[in-house]
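Student: Pasting the sequence and the predicted coordinates here, then a few questions.
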Amino acid sequence: MLIEETPLDPAALPVEAFRAHLRLGTGFSQDDLQGPVLEATLRAAIAAIEARTGKILLARGFALILPAWRDPGGQPLPLAPVASVTELALRDAAGEESAVDPARWWLEADHHSPVLRPAGLALPAIPARGAGVIRFTAGFGADWAAVPADLRQAVLLLAAHYYEYRDAGALGEAAMPAGVAGLLGPWRALRLGAGGAA
């Protein structure tokens, strides 16, 4: 189970850049009505791009709760880039947590597949009917300027698409514009499975 513990800071959203991208005027009486619409549209675009790429654009805190390690020699983290792992804790069957000494684990940083590694041979054993809890900060940075330029452009293009078709009902996977998909291509992690499909 992956939990977002730190909400996205509204001040970090590029509302003015999005307004300029849409060529909306300013100083009109409806500016205060457009603000929430632009913010909601940007949030939707950021969420869609993060879901499609597994990359967190604006830094936030997350908790990954696992009943067992996928591999005791290294637990992959589902999001990237990971700036830091702030805590590894073991939760017992009663829900009580105890922090694991940071000297017993380390972060193998990677832009696509970060991994929490043990300092020794294996990560500490998870208690019966308990869980391992990894708290970490993921994202390119706290402000919009830290996000790579192609991902910033993808957000603006997708948000503009959502804004344009905001009354068209649910927009599914097929609604991702080709230009946005092209910008996201280099950021999608390659997953090899049966048949070598990405």
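Tutor: Structure's in. What do you need? Numbers count the residues shown, from 1 in each chain.

Student: only C-alpha atoms for contact and neighbour calcs from this point on.
Tutor: Noted.

Student: so where do the strands sit in this protein?
Tutor: For the chain, the strands defined by DSSP state E cover 2-4, 60-66, 75-76, 82-91, 97-99, 105-108, 115-118, 131-138.

Student: mind listing what Glu4 touches?
Tutor: 60-63 (Cα atoms under 8 Å, 6 or more residues apart in numbering).

Student: mind checking how far it is from Val100?
Tutor: Look at Glu4 and Val100: by Cα to Cα, to the nearest Å, they are 21 Å apart.

Student: circling back: quickly name whichever of the contacts of Glu4 is closest to Met176.
Tutor: Comparing the contacts of Glu4 against Met176 with Cα to Cα places Arg60 closest, at 24.7 Å.

Student: before we move on, the earlier item: highest mean neighbour count out of the strands of the chain?
Tutor: For the strands of the chain, the largest average neighbour count (mean count of other Cα atoms under 10 Å) is found in strand 131-138, namely a mean of 22.

Student: hmm, who's touching that strand?
Tutor: By Cα under 8 Å, 6+ apart, strand 131-138 touches 56, 58-69, 79-92, 126.

Student: try this one side by side with the last:
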Amino acid sequence: MTLIELNPVAKAALPVQAFKDHLRLGTGFADDGAEDALAESYLRAALAAIEMRTGKAILARDFRLEIVDWRDDWVHALPIAPVLAIGSVTLRDAAGAAETVDPARYALERDPHRPKLKGAGGYLPAIPAGGTVEVAFTAGFGAAWADVPPDLAQAVFLLAAEYHEHRHEAGKAASMSFGIAALIERWRNVRVLGGGAA
């Protein structure tokens, strides 16, 4: 299984100014914009860390899942949530020839932790022998920072602030503080039965 992020979070979607306000950085200086690039990098790093811990895409963007076999012939759990829409399902044979599956043959089963691609009225499309299937989908809470649940937004700000505070301490082991871990706990995806289709 390979999950590919097709487009990164847009710079305009990141709350750089709000994060700088959170840090209480001074204003009115000639180089007010000098901290923007650093603030953006801390936000991106914190966003990635929170997403990894929770299995959630915080800001909406496009992904492609590439697999060689369905976990179940009827339904396949997607590795990140929440999924907003399935863009396409494409079958590729061993030679690489592609066939786009009719959207009437599958559906999205929405779930805050384990969204699933399911066969519409039957089995999922058969993957060609030696081939793959590519599922293109959009995942995230929304395109704007205002769409992000407040506890996750706060966790990102707190972690980004820790990165900012310890920016000169190279090699220091970064661990998530208890406060941040508590904020994200309800969003963590607890996998049972080896993370199978269920």
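Tutor: Sure thing, it's come through. Given the structure is predicted, the values throughout are model-derived calculations rather than measurements.

Student: Show me which of the contacts of Glu4 of structure 1 is closest to Pro186 of structure 1.
Tutor: Of those, the one sitting nearest to Pro186 of structure 1 (Cα to Cα) turns out to be Arg60, at 22.5 Å.

Student: Just send the strands of structure 1 back as CSV, with distance to Asp31 of structure 1 too.
Tutor: Below are the strands of structure 1 laid out as CSV (distance: least, Cα to Cα, whole Å):
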stretch, distance to Asp31 of structure 1
strand 2-4, 31
strand 60-66, 29
strand 75-76, 44
strand 82-91, 36
strand 97-99, 47
strand 105-108, 45
strand 115-118, 45
strand 131-138, 33
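
Student: if I pick the residue nearest in space to the middle of structure 1, what's in contact with it?
Tutor: What sits nearest the mean C-alpha location of structure 1, by Cα atoms, centre = their mean, is Ile56, with 3.0 Å. Residues in contact with Ile56 of structure 1 (Cα under 8 Å, 6+ apart) are 50, 79-81, 138-140.

Student: corresponding residue for it in structure 2?
Tutor: Under the alignment (TM-score structural alignment), Ile56 of structure 1 maps onto Ala57 of structure 2.

Student: Now distance to Pro14 of structure 1 too, for the contacts of Ile56 of structure 1, in TSV please.
Tutor: What follows is the contacts of Ile56 of structure 1, written out as TSV (distance: Cα to Cα, whole Å):
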residue	distance to Pro14 of structure 1
Glu50	16
Leu79	22
Ala80	21
Pro81	20
Ala138	19
Gly139	16
Phe140	15
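
Student: Show only the entries of these found in helices.
Tutor: Under the assignment DSSP state H, the contacts of Ile56 of structure 1 contribute Glu50 to helices.

Student: nearest to Gly169 of structure 1, of the contacts of Ile56 of structure 1?
Tutor: Ranked by distance to Gly169 of structure 1 (Cα to Cα), the contacts of Ile56 of structure 1 are led by Glu50 at 21.4 Å.

Student: re earlier: distance-wise, check the match of Ile56 of structure 1 relative to Ile50 of structure 2.
Tutor: Counting by Cα to Cα, the gap from Ala57 of structure 2 to Ile50 of structure 2 is 9 Å.

Student: same deal with Ala139 of structure 2?
Tutor: Ala139 of structure 2 sits 15 Å away from Ile50 of structure 2, going by Cα to Cα.

Student: Also Val148 of structure 2?
Tutor: As for Val148 of structure 2, its distance to Ile50 of structure 2 is 12 Å (criterion: Cα to Cα).

Student: what's near enough to touch Leu108 of structure 2?
Tutor: 85-86, 115-118.

Student: just Glu39 of structure 1 next, same as before
Tutor: Glu39 of structure 1 sits in contact with 10, 13, 15, where contact means Cα under 8 Å, 6+ apart.
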